[in-house]
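Q: I need the structure of the sequence given here:
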Amino acid sequence: MAARAIWRGHLSVGELICSVTLHGAASEGERISFHIINRETGHRVRRRFVDGENGKPVEDEDIVKGYETPDGDFVILDPEEVKAAVPESDKRLEMQAFIACNDVDTTFFERPYFVAPADEDAADAYALIRDAMEEEKVAGLARTVLFRRVRTLLVRPHGEGMIATTLNFDYEVRSDTEIFEEISDIRVSGEMLDLARHIIETKMGRFEPSAFDDRYEQAVAELVKAKLAGRRPKKLRKVETGKVTDLMEALRRSAGAEHADRKRGKTKATGREAGQRRKAG
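A: Sure, this is the predicted structure:
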């Protein structure tokens, strides 16, 4: 069964328009989640809002949004007032500019969505937009109302389709100055830099998402299994992290370890190849 679309509208480039759907490209549905439990009864605990001053429970119909002023007062905003103030969605994902695919700092990336043609009638125009962007190696900056907010999205070709990533606004991304300003202006050269480059080169590879495990999820799942089985969970070995006092020595040890690992890997591969040749013979 096809995944349910979270948005339906029209993708437009000038007068070229096609109907499209957006589908969440990332999901947290498979993650382990916890409930809040009363240890004494084993029952789930329900949250309830109470008045911050008198501690009395507040009914759902009396809960509204409020904006705090510098003086500590609150401007009350009813749901209908908020809804009326939000820009109306014309369900149009309009390409406003095209830029190089790597022209946006990834710090601005928020959430990815798959963009798909909504029906067969949209397929030709959709393919034309996708292929033209692929040919020019560009991405499109588009705007639309998504979840009651005007959002900017970066739309890029993605395999047989396209992917749109919502972008953080400029005011939402912190400046790195306050974080990095205390870093000393040190520049390394000579043998130390050569060794570091060598280590990086020996570790070059490709990003394979399936190769990375969610260790937190695995650890929690194992803990739950152990509790259900009435056994004690495995004790984790503590990782020793010593302070590096001699950078050059640490680099040399790392380079030596990499060389040994590569040699062992090559020996194993040679052994497998020889065995395969013997079987083939």
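Q: when you work out contacts or count neighbours from here on, use the C-alpha atoms and nothing else.
A: OK.
Q: list the buried residues in the helix or strand hosting residue 255.
A: Here residue 255 sits within helix 247-280, counting by DSSP states H and E. Counting neighbours by 16 or more other CA atoms under 10 Å, one finds that the buried residues in helix 247-280 are 251, 254-255, 258.
Q: which of those lies closest to residue 136?
A: residue 258 (40.4 Å; CA to CA).
Q: how about this one, so we can line them up?
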Amino acid sequence: MAPRAVWKGVLKIAEVTCPVSLYTAASTSERISFHTLNRKTGNRVQRQFVDEVSGKPVETEDQVKGYDKGDGDYVILEPEEVAAAIPESDKTLTVETFLPCDEIDDIFFDKPYYVSPSTPIASEAFALIREGMKAQQSAALARTVIFRRMRSILIRPHGEGLIATTLNFDYEVRSAEDAFSDVPKMKIEDEMLELAEHIIKTKAGTFDPKGFDDRYEAALAEVVRAKIEGRKIKPQKRPEPTKVVSLLAALRESAEAGGGKTSGKAAAPRKTAAPRKKAS
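A: Have a look, this model is predicted:
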């Protein structure tokens, strides 16, 4: 069954327009989910908002948004006042500029969406935009209202379609300098660095998302299955505690396990033949 579009509108580049649809590219809906039950009755429980002072339930029509001005002093915002601040969507994905695909730090990436033409007649314009971006190795920076918020969106070619990734705003991305401020500057010994480089080379590979399994989800599914079938739940085996060794010893041991030398210096990298020049 074809996926359901979460947004439909028009991709606009200068005077070129193309009707497009956005589809969720990543979802957590397949994860195991639980309901909260009353242990004594087995019935589901419901959440209820209560007044934190009186303890009495507050009906939906009496619930309003409030902003804390400080010291528990709130300014109340009525639903129509909140709605007035939400920008109207004109259903136009307006491209403001093009930039190299790798120019935006992926720390700004939020959620990805697949973009495809929403009507057969839009396919030609869509293909033209996609192939033009591929040829220039460019991404498009656009803006639109999606899910009642004005969002900046990065659009990149992806196979036969496009990927649109919503971007975090600058104020939403925390400072890396603050996070790394306590990391001391270290001088690394040559042998340790050579061993580390060797280990990295021996473990070089390519990214294959199918090779990464969600062990927690699989273990959780097995627990649920065991409960349904009336089997005894076997606790997960705890990993053995690691031995405390020096960093250099750990590097040498890792290099040896990967087929390297540990007699003092890291194994020298193998020389590879120079690439052949293409015939002109």
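Q: hmm, back to that, elements contacting the helix holding residue 255 of the first structure?
A: Packing partners of helix 247-280 of the first structure (3 or more CA pairs under 8 Å, 6 or more residues apart in numbering; DSSP states H and E): helix 191-202.
Q: now do the helix it packs on: distance to the chain's middle.
A: The chain centre lies 30 Å from the centre of helix 191-202 of the first structure; the measure is CA atoms, centre = their mean, to the nearest Å.
Q: show me what that helix is packed against.
A: Against helix 191-202 of the first structure (3+ CA pairs under 8 Å, 6+ apart) you get helix 247-280.
Q: Three-state assignment for residue 152 of the second structure, please.
A: Secondary structure, DSSP: H, G, I helix; E, B strand; the rest coil: residue 152 of the second structure is strand.
Q: could I get the contacting residues of it?
A: 141-144, 166-169 (CA atoms under 8 Å, 6 or more residues apart in numbering).
Q: can you give me the offset of stretch 190-208 of the second structure from its chain's centre?
A: 26 Å.
Q: buried ones in it?
A: So stretch 190-208 of the second structure, judged by 16+ other CA under 10 Å, has buried residues 192, 194-196, 198-199.
Q: can you tell me which of those residues is nearest residue 236 of the second structure?
A: residue 199 (29.9 Å).
Q: ok, that closest one to residue 45 of the second structure distance?
A: 53 Å (CA to CA, to the nearest Å).
Q: got it, and residue 243 of the second structure?
A: The value you get for residue 243 of the second structure to residue 45 of the second structure, if CA to CA is used, is 47 Å.
Q: the two: who's more crowded?
A: Neighbour count, other CA atoms under 10 Å: between residue 243 of the second structure and residue 45, residue 45 has more, with 11 against 7.
Q: quick check, the more buried one in contact with residue 39.
A: No. Contact between residue 45 of the second structure and residue 39 fails when scored by CA atoms under 8 Å: they sit 9.9 Å apart.
Q: wait, a helix at residue 177 of the second structure?
A: Yes. Counting by three-state DSSP, residue 177 of the second structure falls inside a helix.
Q: what separation is there between it and residue 193 of the second structure?
A: 25 Å.
Q: and if you look at residue 37 of the second structure?
A: 54 Å.
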